[in-house]
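Asker: got a predicted structure plus its sequence, pasted below:
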Amino acid sequence: MPYWLMKSEPDELSIHDLQRLGQTRWDGVRNYQARNFMRSMQPGELFFFYHSSCPQPGIAGIARIASAHYPDPTALEPESHYFDAKASATKNPWSALDVAFVEAFRQVIPLTQLKAQSALLELPLVHKGSRLSVMPVSSQEWAAILAMR
């Protein structure tokens, strides 16, 4: 089964928000490579929930893909931060999917700690300048990160 890592700013959606909601839509991805990764995800696959753009960036927990991808409705909403004037109801290039809560870690695994792990050298997250919000995680990387919690 493929594993993933998905980033969210905790003031927009945190692992604790997802825990409270149980399930919600993951939308607003506006990078084609990240979008393509989302389009390849299947219900039941797991991902690390990463808190980004915050005082303590890092992996905050685990969530599950709860639906197949579908057109991202925020692209069509003019009041949305993720509005895309080029998108239309018949030609929406952006995707969303539903995600469900699995587990919140007692403490966030900080990016600095992830970067120090030799088993994670190939993980795009630890490379300088990597801003991709959705990325695959190998089974070896998944196991190494789980061992850190």
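Answerer: That came in fine, so what should we check first?
Asker: when you work out contacts or count neighbours from here on, use the C-alpha atoms and nothing else.
Answerer: Noted.
Asker: so where do the strands sit in the protein?
Answerer: Counting by DSSP state E, the chain has strands at residues 3-8, 23-26, 46-51, 58-65, 70-71, 95-110, 134-137.
Asker: dump those to a markdown table, plus distance to residue 38 and mean neighbour count.
Answerer: As requested, the strands of the chain are arranged in a markdown table below (distance: least, CA to CA, whole Å; neighbours: other CA atoms under 10 Å):
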| stretch | distance to residue 38 | mean neighbour count |
| --- | --- | --- |
| strand 3-8 | 9 | 21 |
| strand 23-26 | 10 | 17 |
| strand 46-51 | 11 | 26 |
| strand 58-65 | 10 | 24 |
| strand 70-71 | 10 | 16 |
| strand 95-110 | 7 | 18 |
| strand 134-137 | 7 | 22 |
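Asker: okay, those in CSV with distance to residue 87 next?
Answerer: What follows is these, written out as CSV (distance: least, CA to CA, whole Å):
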stretch, distance to residue 87
strand 3-8, 23
strand 23-26, 18
strand 46-51, 28
strand 58-65, 25
strand 70-71, 10
strand 95-110, 11
strand 134-137, 21
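Asker: put this next to the first one:
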Amino acid sequence: MNYWLIKSEPNTYSWDDFVKLGRDHWDGVRNYAARKHMREMEEGDMALFYHSVNDKCVVGVAKVVREHYPDPTTDDDRWVVVDLMPEFKLDNPVTLEQIKNDSRLSEMVLVNNSRLSVQPVKREEFDLILSLGQK
């Protein structure tokens, strides 16, 4: 199993929007590195759902339920989507500030390349963020 972090602007597509749908494809990715990561996602992988821009925090966990296929929002066949389902919301959002201030997370891609919208996460980082987000 692999672990990921996916980013969305909450005023465009929030965790609550995602939960209301119950399942959705992750579209609109137009960065080659992020696309590479989406192509590596496998059914059953887990992803931290991160609110970018204003909130800057991990708010929930999603599960990959369908591996990559052509992005239906474009005619350009270079781009792909994956299908995700919400698993659970964190009790407490884990902020970017918390992540940056925790030396155990200093190697996390989010800390070193915060602009990448889909990024890998190490199992230890994933588990630590979950523990920080629980009551």
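Answerer: Happy to help now that I have it. Nothing here was measured: the structure is a model prediction, and the numbers come from that model.
Asker: got a TM-score for the two of them?
Answerer: Superposed pair, TM-score by TM-score structural alignment, normalised by the length of the second structure: 0.93. Supporting alignment: 133 aligned residues with a CA RMSD of 1.1 Å.
Asker: that older thread, closest to residue 37 of the first structure out of the strands of the first structure?
Answerer: Nearest to residue 37 of the first structure, of all these, is strand 134-137, at 6.7 Å by CA to CA.
Asker: what range in the second structure does the closest one sit on?
Answerer: Counting by TM-score structural alignment, strand 134-137 of the first structure falls onto residues 118-121 of the second structure.
Asker: mean distance, the matching stretch to its aligned residues in the first structure?
Answerer: With mean CA distance after the TM-score superposition for the first structure, stretch 118-121 of the second structure departs from the first structure by a mean of 0.6 Å once superposed.
Asker: number of nearby residues for residue 124 of the second structure?
Answerer: Residue 124 of the second structure: 12 surrounding residues under other CA atoms under 10 Å.
Asker: actually residue 38 of the first structure, not the one I typed
Answerer: Residue 38 of the first structure sits with 25 neighbouring residues when counted by other CA under 10 Å.
Asker: pretty sure it sits against residue 71.
Answerer: No: Residue 38 of the first structure is not in contact with residue 71 according to CA atoms under 8 Å; the separation is 11.4 Å.
Asker: anything in contact with each of the two?
Answerer: 95, 96 (CA atoms under 8 Å, 6 or more residues apart in numbering).
Asker: how far off strand 80-95 does the lengthiest helix in the second structure point, in degrees?
Answerer: Ranked by residue count, the top helix of the second structure under DSSP state H comes out as helix 123-133. Between helix 123-133 of the second structure and strand 80-95, the angle comes out at 50 degrees (axes from the mean of the first three to the mean of the last three CA atoms, to 10 degrees).
Asker: tell me what angle helix 123-133 of the second structure forms with strand 57-70.
Answerer: Using the same axes, to 10 degrees: helix 123-133 of the second structure against strand 57-70 is 140 degrees.
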